[in-house]
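Colleague: sequence and predicted structure below; questions after.
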Amino acid sequence: MTEPCFDIAHLAHVEMYTDKFDESLDFFVNVYGLTVSGQDAHSAYLRAWDDYEFHTLKLTRHHTTGVGHIAYRASSPAALARRVAAIEASDFKVIGWVAGDPGHGRAFRFEDPFGHVFEIYYDTVKYAAPANERPQLKNLAQRFHARGAHPRRLDHLNLLSADVTEFRRFMETCLGARVTEMIQLDNGRLGGCWFTVNNKTYDLACTEEHGGASARLHHVTYATDTREEILRAADIFLENGVHIETGPHKHAIQGTFFLYVWEPAGNRVELANSGARLILAPDWEPVVWTETDRKKGQAWGLKTIESFHTHGTPPVAGKQEH
C-alpha cells in the first residue's frame, strides 16, 4: 500500500467557460444560488454561502463552453513545494507559475495528458462578508440567504478522458490523490475513477470520453445539506425553464442523491447530497464496480439516460449530443 499523501488540502475552485456569459451568470446567481464576490471584464467570481475562500467558481467569457482550469489548495507552503517538485520530476506537462486570480496568490500550473489544466496554490483570500451578508454565527462564512437552490459548498467535478488509467496515474503522481471507487470494464479498461485528497469520499471523478474529443468537462457539483433541498431545487429549476437532464435519483457509486441540469450555455451542473459519508480508514481499499454492476443502473430511480454518457462541454463538432 502506498503511503497516503496529504500535501493537497482540498478542491479549491473550477473555472467554467461560457459563450452566454450574461445568461449563465444570471442562472448561477438567481437560480442556482451562488454569490458574486468579484467581477472583471472577463470573469465573475462566485461562491456558495459556506465556502470559506473568495471564490469556488470562476465563470469566464469564452467562444465556447467547458472547463478553463481546476484548482487545488495545498496544505502548507512546504506541501506546495513538495508537490511542485513531484510534478516537475514527472513526465506530465508543466506550464509553470502564474499570477493568481483575485481569490488567491500565485499558482503552479500543469496539464493532464488529455488537455485539462490544473493549478495548485497555498496563499489564498478568505471571504470577508459585507455587512448585508454577515452571519449571526461566527463559524459560518456568510449568512444563509436562501436564494435559488442555495447550495452550501463546492463538492466535486467530473472530467472526461480517453484513458482513465492514465488519468489515475496523473492524479496519484501530481496530487497524491487516492482512489475510493472505480469501474472495471470487461475489456480490462477502467471506465471511471473517483479520487480524494482528504477524507471526503471524492472531490474529482474521471470517466471515459465517448465523443473522441479532449479536455472536456462532464459536470461541476455543489453540495446541499439535505435531500429535501434538492427536491425543492427541482421545482425551482422547473419554474425557471432550466433543462433538467436527470434526477433526483440516488447514485450507486458513492451513494449520492443527485440532480443534474444544464446551465444556459450547456455546461452540466449538479446538486448532490452524500450525507455524512467520509473515508476515515487509512487503509481504505478502492471499491470496484464491474460492468455487470453498472448495467443495473442507479441505486434507485430512473435508468441512466443516454445524454449522461454522450453530453460533455465543449460540444464535439459534427456530433449530435442529446
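Modeller: That came through fine.
Colleague: C-alpha only now, for contacts and for neighbours.
Modeller: Will do.
Colleague: helix/strand/coil for the residue lying closest to residue 282 once chain neighbours are set aside?
Modeller: Leaving aside its chain neighbours, residue 282 sits nearest to residue 4 (7.6 Å; criterion: Cα to Cα, 6 or more residues apart in numbering). What DSSP: H, G, I helix; E, B strand; the rest coil gives for residue 4 is coil.
Colleague: hey, where'd the strands end up in the stretch 201-322 of the chain?
Modeller: Listed in chain order, the strands of the stretch 201-322 of the chain (DSSP state E, counting those that start in this stretch) span 204-208, 217-223, 243-250, 257-262, 268-273, 287-290.
Colleague: may I see those strands organised as a markdown table, with distance to residue 159 added?
Modeller: A markdown table is the format used below for the strands of the stretch 201-322 of the chain (distance: least, Cα to Cα, whole Å):
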| stretch | distance to residue 159 |
| --- | --- |
| strand 204-208 | 5 |
| strand 217-223 | 5 |
| strand 243-250 | 18 |
| strand 257-262 | 15 |
| strand 268-273 | 11 |
| strand 287-290 | 19 |
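Colleague: can you tell which of the ones you listed is closest to residue 183?
Modeller: Nearest to residue 183, of all the strands of the stretch 201-322 of the chain, is strand 287-290, at 4.7 Å by Cα to Cα.
Colleague: ok, and here's another one to check against it:
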Amino acid sequence: MSLLHDVAHLGHVEVFTPEPEKSLWFFTEILGMTENGTDGDAVYLRTWDDYEHHSLKLTAHHTSGIGHTALRCTSQAALDRRVAAIERTGMGVGWQEGEAGIGPTYAFHDPDGHQIQLYWESKWYDPPQELRPALKNQAQAYPGRGVGVRRLDHVNYLAKKVSQNGDFVSDVLGGRVTEQIMMNDGTISAQWLHFGNKSYDLVYTSDWTGSSARLHHVAFATDTREDILRAADIMLDNGVFIETGPHKHAIQQTFFLYVYEPGGNRIELCNPVARLILAPDWRTITWTETERAKGQAWGLKTIESFHTHGTPPIAGDSR
C-alpha cells in the first residue's frame, strides 16, 4: 500500500500525570524542554527543534496515561478528506476548538479507544529574544539543560488487537506499516506505521494484560547517540528509574534508553531519529517470533515489563 500523504506528521501528545510538579521537573530540568504557556491544569512544553507551539501537553490527572495524540495534515483539503473517511467508520467524536497554537481540530478514536486528533492550521513558534537561535533554520536556541531532547519522535500504544488498529491507521489515515512482528500462530503482535519519509510515527504493541487504550511510551529524539549515554548518567544522578538500555533495537535499529518519568509514564530517548524510508514501494519487514526471541540487536533480552507495564496502571502493576 502506498502512502496517501494526507497526514504530514505527529504534532504533539498529551500525557496525564498524577505528579504534576515532579513530572514538570522531569520534562524541563531532566529532558531540557521549554515551557510555552499553560491552560488550567495543563502545561505546554516544547523541544528545541520542533517548529510548532508545543510538542507535549502535560496535564495533571488522577492517574497516568495518554490524553490525546495530535496529527497534522498536509492541507485543509487533506484534513477534510480524512474527516470524511473517519466519519464513515463511525469512530469520529467531532470538531473541537483548537488548543494553543493550532486551529480547528477533529477528534476521533482508534479501534482500541485511544484519542487522536487531526488538524491543519498551526502557528509556527516565534521564540522570545533570549531563545532566538543563531541559525535561522532552527526553531529555538539549544537550551543546554539536561538531556536537551531535539524533537518529539513517536508514540507507542498498547492495544488488545494490534492488526485491527494498524488496519485503521492504514485504511483511514493513509499510513503504512514499515515493520511488524508476527507470532507463530499468525497473530500480529506489533506494528510500526509512518506517514512520511520517517520510518515510524505510531506504534501498536500487544497489551498482554488484555487492557485497552493504554500508553506504552512516548519517545523523544536526541541530537546524537552520545546524548543517550549521557542521559543514562543524568537519570542515575537524579534518581530516575531506568527500565532498560542504553542499547540498540533490532527493529528499526534505534539506539534507545527507556525510563519512567515521576508520573509513571514510560519515556524513550532514541537516536537516530527514525530511519528514512525513501522507497515508494517499501515492502513491510516481518519479524518472526523466533527472531524476536533472540532479543535486541546486540543480544539484550526484552524484559518482561515491556509487555505488561503501561499507563494508566492496572491492578498488580507496582511500577
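Modeller: Received, thanks. Not measured: the values here are computed from a predicted model.
Colleague: care to give me the TM-score?
Modeller: Superposed pair, TM-score by TM-score structural alignment, normalised by the length of structure 2: 0.98. Supporting alignment: 319 aligned residues with a Cα RMSD of 1.1 Å.
Colleague: hang on, the earlier thing: would you confirm that the residue nearest to residue 282 of structure 1 contacts residue 176?
Modeller: Yes - using Cα atoms under 8 Å, residue 4 of structure 1 is in contact with residue 176, at 7.3 Å.
Colleague: if you count what's nearby, which of these two comes out ahead?
Modeller: Shown here are residue 4 of structure 1 and residue 176; by other Cα atoms under 10 Å, residue 176 has more neighbours (22 against 14).
Colleague: gap between residue 93 of structure 1 and residue 81 of structure 1?
Modeller: 17 Å (Cα to Cα, to the nearest Å).
Colleague: ditto for residue 281 of structure 1
Modeller: 27 Å.
Colleague: try residue 288 of structure 1
Modeller: In terms of Cα to Cα, residue 288 of structure 1 sits 33 Å off from residue 81 of structure 1.
Colleague: and residue 60 of structure 1, by the same measure?
Modeller: Counting by Cα to Cα - residue 60 of structure 1 and residue 81 of structure 1 are separated by 29 Å.
Colleague: those two: which is more packed in?
Modeller: Neighbour comparison, residue 60 of structure 1 and residue 81: the larger count goes to residue 60, with 25 against 16 (by other Cα under 10 Å).
Colleague: sec struct for the more buried one, please.
Modeller: strand.
Colleague: which residue packs closest to residue 272 of structure 1, ignoring adjacent ones?
Modeller: Leaving aside its sequence neighbours, residue 272 of structure 1 sits nearest to residue 258 (Cα to Cα, 6+ apart; 4.5 Å).
Colleague: how about the one you found, what does it touch?
Modeller: Contacts for residue 258 of structure 1 (Cα atoms under 8 Å, 6 or more residues apart in numbering) come out as 230, 247, 248, 249, 250, 251, 270, 271, 272, 273.
Colleague: aligned counterpart of the fifth one in structure 2, please.
Modeller: The reference is to residue 250 of structure 1. Residue 250 of structure 1 maps onto residue 248 in structure 2, with residues paired by TM-score structural alignment.
Colleague: and what of the last one?
Modeller: In structure 2, the residue paired with residue 273 of structure 1 according to TM-score structural alignment is residue 271.
Colleague: isn't that match right up against residue 255?
Modeller: Yes - in terms of Cα under 8 Å, residue 271 of structure 2 counts as a neighbour of residue 255; the distance is 5.2 Å.
Colleague: now for those two: what residues contact both?
Modeller: Counting by Cα under 8 Å, 6+ apart, the common neighbours of residue 271 of structure 2 and residue 255 are residue 225.
Colleague: any idea how many residues pack against residue 96 of structure 1?
Modeller: 12.
Colleague: my bad, residue 54 of structure 2
Modeller: Number of residues near residue 54 of structure 2 (other Cα under 10 Å) recorded here: 27.
Colleague: what about it, which SS state?
Modeller: coil.
Colleague: residue 289 of structure 1 -> structure 2?
Modeller: Checking TM-score structural alignment: residue 289 of structure 1 goes with residue 287.
Colleague: what's residue 154 of structure 1 aligned with over in structure 2?
Modeller: In structure 2, residue 154 of structure 1 lands on residue 152 (TM-score structural alignment).
Colleague: make that residue 100 of structure 1, sorry
Modeller: Residue 100 of structure 1 maps onto residue 98 in structure 2, with residues paired by TM-score structural alignment.
Colleague: can you tell me the closest non-neighbouring residue to its match?
Modeller: Computed as Cα to Cα, 6+ apart, the closest residue to residue 98 of structure 2 that is not its neighbour in sequence is residue 104, at 4.6 Å.
Colleague: same check on residue 248 of structure 1?
Modeller: Nearest residue to residue 248 of structure 1, sequence neighbours excluded (Cα to Cα, 6+ apart): residue 259, at 4.7 Å.
Colleague: how many residues are close by that neighbour?
Modeller: 22.
Colleague: also residue 186 of structure 1?
Modeller: Using other Cα under 10 Å, residue 186 of structure 1 has 11 neighbouring residues.
Colleague: now it: closest residue in space that isn't a chain neighbour?
Modeller: In space, residue 186 of structure 1 is closest to residue 291, 6.2 Å off (Cα to Cα, 6+ apart).
Colleague: do residue 294 of structure 2 as well
Modeller: Residue 294 of structure 2's closest residue in space is residue 301 (Cα to Cα, 6+ apart), at 7.0 Å.
Colleague: what do we get in structure 1 for that neighbour?
Modeller: Residue pairing (TM-score structural alignment): residue 301 of structure 2 is matched to residue 303 of structure 1.
Colleague: state the distance from that match to residue 295 of structure 1.
Modeller: For residue 303 of structure 1, the distance to residue 295 of structure 1 - Cα to Cα - is 9 Å.
Colleague: give me the more crowded residue out of the two.
Modeller: Just comparing residue 303 of structure 1 and residue 295: by other Cα under 10 Å the higher neighbour count belongs to residue 303, 14 against 10.
Colleague: isn't the more buried one up against residue 297?
Modeller: Yes - between residue 303 of structure 1 and residue 297 there is a contact under Cα under 8 Å: 5.4 Å.
Colleague: residues contacting residue 75 of structure 2?
Modeller: Residue 75 of structure 2 makes contact with 6, 120, according to Cα under 8 Å, 6+ apart.
Colleague: can you rerun that using 7 Å?
Modeller: Contact analysis of residue 75 of structure 2 by Cα atoms under 7 Å, 6 or more residues apart in numbering lists residue 120.
Colleague: with residue 267 of structure 1 instead?
Modeller: Residue 267 of structure 1 makes contacts with 65, 66, 219, 313, as judged by Cα under 7 Å, 6+ apart.
Colleague: residue 37 of structure 2 too?
Modeller: Shown in contact with residue 37 of structure 2 (Cα under 7 Å, 6+ apart): 43, 44.
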